[in-house]
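Colleague: Pasting the sequence and the predicted model now:
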Amino acid sequence: MVTVGVEEEYLLLDSATGLPTAECPRVQAVASALPSVRDGEVTPELLQAQIEIATPVCKTLEQVATELRRLRAAVRAAAAAVGCRVAATGAAPARGGTCTPVSEGERYARMRDRERRLVDEQLITGMHVHVGVPDRAAAVAVVTRLRPWLPVLAAMGANSPLWDGADTGYASWRTLLFGRWPVSGPPPAFTSEADYEDRVHALLRARLITDRGQLYWHARPSERYPTVEVRVLDVQPGPADAVLYAGLVRALVLRALADGREGVPLPQVSGELLAANTWWAARHGLSGSLCDPRDGRQRPAATVVAALVERTEHELARLGDLSVVEAGVDRLLLLGTPAQRQLQAYRAGGVPGVLDLITQDW
């Protein structure tokens, strides 16, 4: 069974104002002391108003769901003990007038000095899916084969329509904010592991990035684990939403590995088309059409989502995940993306209504 793991980032919000609050050190300390939490499962992120959880290596989607429920409950309980709330949203709906301090450590301090306002505005949170692969060369090849489908995942998982208390007009404002970093967005089409390393070494040698942790592509070979890491998704409202993408991403990676073994040519999609399609997905989510990766033409969003499921159907069935993913897609198309749900709450109750939605009990 091919392994899968999930990392999720959350925002910490003041219980009274709903604004980001720098309580990560205290929340992390309380959560890490709980008997249900193991070492290293709850960690800081760049800003002290963010916190991250990481599941153990999982073999089944049922296990992913169980671990996410456990860790989300721990962080929620710790935040309540400290006096703040945990928000599962891709971007802070409101920010206030002061900058959130960075977390402790030389690396984060260096980033604050170097990237300036990008760091100040990094009040965004994502979901990262790790899928086990045989080796580094396979990971690089998989990243290239995943490229055309990453905007579809971004559209499906959009969960950040608000910023500074207003509707941005985008389903995933996080995608736009994160895309401002020097090395971010859709990954290049790598021809080999050597090509990947040459490109990364060139960036490091030129001092355009400070370390490999700043390779913020939407998919990349992990530097810590023998996995491909897909990081295009906004953090999801609940475990059921997250499990859908853990299943889809794992199946996409398996399909890519199979294509490599069968000698299927690498997909030919230009960088400009992929970048524009990513913008389109962030702008519209599933509210209209999407560019179909199969031929580069616009089609109804539901049709393109169905094509993604069809592409991975064999792998999903082999893993026993098909019914879970199909149910998740049906729910998504019925209820709309998390961004659409946030906008419904915003129109009904303004920012307070959104805060109630994104901090509700998972």
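Modeller: Everything's here; your move. Residues are numbered from 1 along each chain as shown.
Colleague: Please make it C-alpha for all contacts and neighbour counts, starting now.
Modeller: Fine.
Colleague: how about the strands of the stretch 1-150 of the chain, start to end?
Modeller: Counting by DSSP state E, counting those that start in this stretch, one finds strands in the stretch 1-150 of the chain at the ranges 4-14, 42-44, 50-54, 84-87, 126-132.
Colleague: put this beside the first:
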Amino acid sequence: MKSSERRRKTISADSTLEFTPSKPLTVGIELELQLLDKENLNLTNGIGPLLKCYPRSPYIKPEFIQNTVEVISKVGENTAQVHAHLAHLVKEVRQTCLTLGMELCAAGTHPFDKELALFTPLPRYLRMEKDAGYLGHAQITFATQVHIGVQEAAEALYLMHAFKAYLPLLIALSASSPFWRGYDTGFASYRQRVLAATRSYGIPPSFNDWQHFMDFYNALQRAGMIQTINDIHWDIRVRPHWGTVEVRVMDAQPTLTESMQLASFIRVLAAYLLAHSETSIENMPHALPWWIEKDNCYMASRLGLEANCVVDKNGSFKSIYEIWQAVQAEIQSYAYSIGESRYFEQLIKRVAERNISYQRQRNVYQATHSCEKVVSVLINELEDDLACG
């Protein structure tokens, strides 16, 4: 096939994407969980046997690497509804894994596994393997992804832009990947550094309106850079067919409850931002020049809550913990008004106690000098959380 023909072939039906409205502030969550060998706690390429037990489930899916299972929630009116559904699913998946000689756990990276990943043999993933080369086999990371429903395309683009200022905060609150291939990386979220090497991850552009976004999207298709919207892996992206804004920057969380806390925060923040879309918001982060945004995210991945972030174009800075305190105080009333106070208050307490996963993992390692023990604790955290849910 000639190059021009190959490029024309990439322009698919969704080159004229239409935005499908959703009920405002509905929520959905996707969890990427690690499949482990029960004996040695290394990652294992177990998605094939696992999926044979769920041949038609819309909620249990493969990811591009075979050591991952993605568990997808129903759309919920609030986070509590999503939690109930995911708890049932993850309990069932965990029991199935045990019968197959696997364990289940969650974190942004596996603390000590050194094997390259195998791609799942599905057409899209095989195309990704061809495009990514070695990078794809080394991209062994796990995420929590949260979808927020919006009514129209303009709101989706506004939220995608407004959320950018909160990416460093979300990175710090979710950081759960301090270890990589047996080493303490010195980062709270080393997952961010792994993804930084890849082609389509990172901070999204901003768009003036839907036509501006469509012009950009169609240009990517004509250039053969993407085939569909699924090939764009920004930290925040619009999902037109679902009518959502998807926040993808967070590490996978060791427990379902922690994932729900993050989802609840995002939902509350979305409610606040949509209510103030026409006003200037004091004491809240704002979009900055791209290079500063990029460095803020780097520092958040490096130092977590202890990082300093630039907060204006003059170079003034605050710690992420200070930013968190200002943000949570400003938006807390919205947590009550949309029924999210339970998870939101849990998150406030956990941050105050410095009980973020990267901190707990380091505490375990400092006490035991064992990455294997870190994984054992991650397994137990998920098991105990499911038992309480």
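Modeller: Ah, there it is. Keep in mind that what you see is a predicted model, and the values were worked out from it rather than measured.
Colleague: quick one: TM-score?
Modeller: Overlay of the two chains. TM-score (TM-score structural alignment, normalised by the length of the first structure): 0.92; 355 aligned residues with a CA RMSD of 2.2 Å.
Colleague: re earlier: which of the strands of the stretch 1-150 of the first structure sits most buried?
Modeller: Here the criterion is mean neighbour count by mean count of other CA atoms under 10 Å, and of these the winner is strand 84-87, at a mean of 28.
Colleague: residues in the second structure matched by that one, start to end?
Modeller: Under TM-score structural alignment, the counterpart of strand 84-87 of the first structure in the second structure spans residues 102-105.
Colleague: mean shift between the matching stretch and the first structure?
Modeller: With both structures laid over each other, stretch 102-105 of the second structure and its partner residues in the first structure are 1.3 Å apart on average (mean CA distance after the TM-score superposition for the first structure).
Colleague: any idea how far that stretch is from the chain center?
Modeller: For stretch 102-105 of the second structure, the distance from its own C-alpha centre to the chain's C-alpha centre is 20 Å (CA atoms, centre = their mean, to the nearest Å).
Colleague: same check, this time on stretch 290-303 of the first structure
Modeller: Distance, stretch centre to chain centre, for stretch 290-303 of the first structure: 22 Å (CA atoms, centre = their mean).
Colleague: Buried ones in that stretch, by neighbour count?
Modeller: Burial within stretch 290-303 of the first structure, assessed by neighbour count using 16 or more other CA atoms under 10 Å, is assigned to 290-293, 301-302.
Colleague: related to what we said a few turns ago, mind putting the strands of the stretch 1-150 of the first structure into CSV with distance to Trp362 of the first structure?
Modeller: CSV is the format used below for the strands of the stretch 1-150 of the first structure (distance: least, CA to CA, whole Å):
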stretch, distance to Trp362 of the first structure
strand 4-14, 13
strand 42-44, 17
strand 50-54, 15
strand 84-87, 10
strand 126-132, 16
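Colleague: Nearest to Arg116 of the first structure, out of the ones you listed?
Modeller: strand 50-54 (17.6 Å; CA to CA).
Colleague: What ranges does the stretch 251-389 of the second structure have for its helices?
Modeller: Taking DSSP state H, counting those that start in this stretch, the helices of the stretch 251-389 of the second structure run over residues 256-275, 290-303, 320-337, 341-352, 357-368, 371-388.
Colleague: packing partners for the second one?
Modeller: Judged by 3 or more CA pairs under 8 Å, 6 or more residues apart in numbering; DSSP states H and E, the packing partners of helix 290-303 of the second structure are helix 167-174, helix 190-196, strand 308-310.
Colleague: Which stretch among those is buried most, on average?
Modeller: Compared across those, helix 167-174 shows the largest average neighbour count, a mean of 27 (mean count of other CA under 10 Å).
Colleague: mean deviation of that one from the first structure?
Modeller: Helix 167-174 of the second structure differs from its equivalent in the first structure by a mean of 0.8 Å after superposition (mean CA distance after the TM-score superposition for the first structure).
Colleague: circling back: which of the strands of the stretch 1-150 of the first structure sits closest to Val142 of the first structure?
Modeller: strand 126-132 (10.5 Å).
Colleague: would Arg237 of the second structure count as being in a strand?
Modeller: Yes. According to DSSP: H, G, I helix; E, B strand; the rest coil, the state of Arg237 of the second structure is that of a strand.
Colleague: mind checking what it lines up with in the first structure?
Modeller: Under the alignment defined by TM-score structural alignment, Arg237 of the second structure is paired with Arg220 of the first structure.
Colleague: what about its match, how many residues close to it?
Modeller: 23 (other CA atoms under 10 Å).
Colleague: what stretch of the second structure does stretch 42-51 of the first structure fall on?
Modeller: Mapped onto the second structure using TM-score structural alignment, stretch 42-51 of the first structure spans residues 60-69.
Colleague: Looks like Phe7 of the first structure contacts Thr55 (just checking).
Modeller: Let me fix one detail, which is that residue 7 of the first structure is Glu and not Phe. Yes. Glu7 of the first structure lies in contact with Thr55 (CA atoms under 8 Å); the separation is 6.5 Å.
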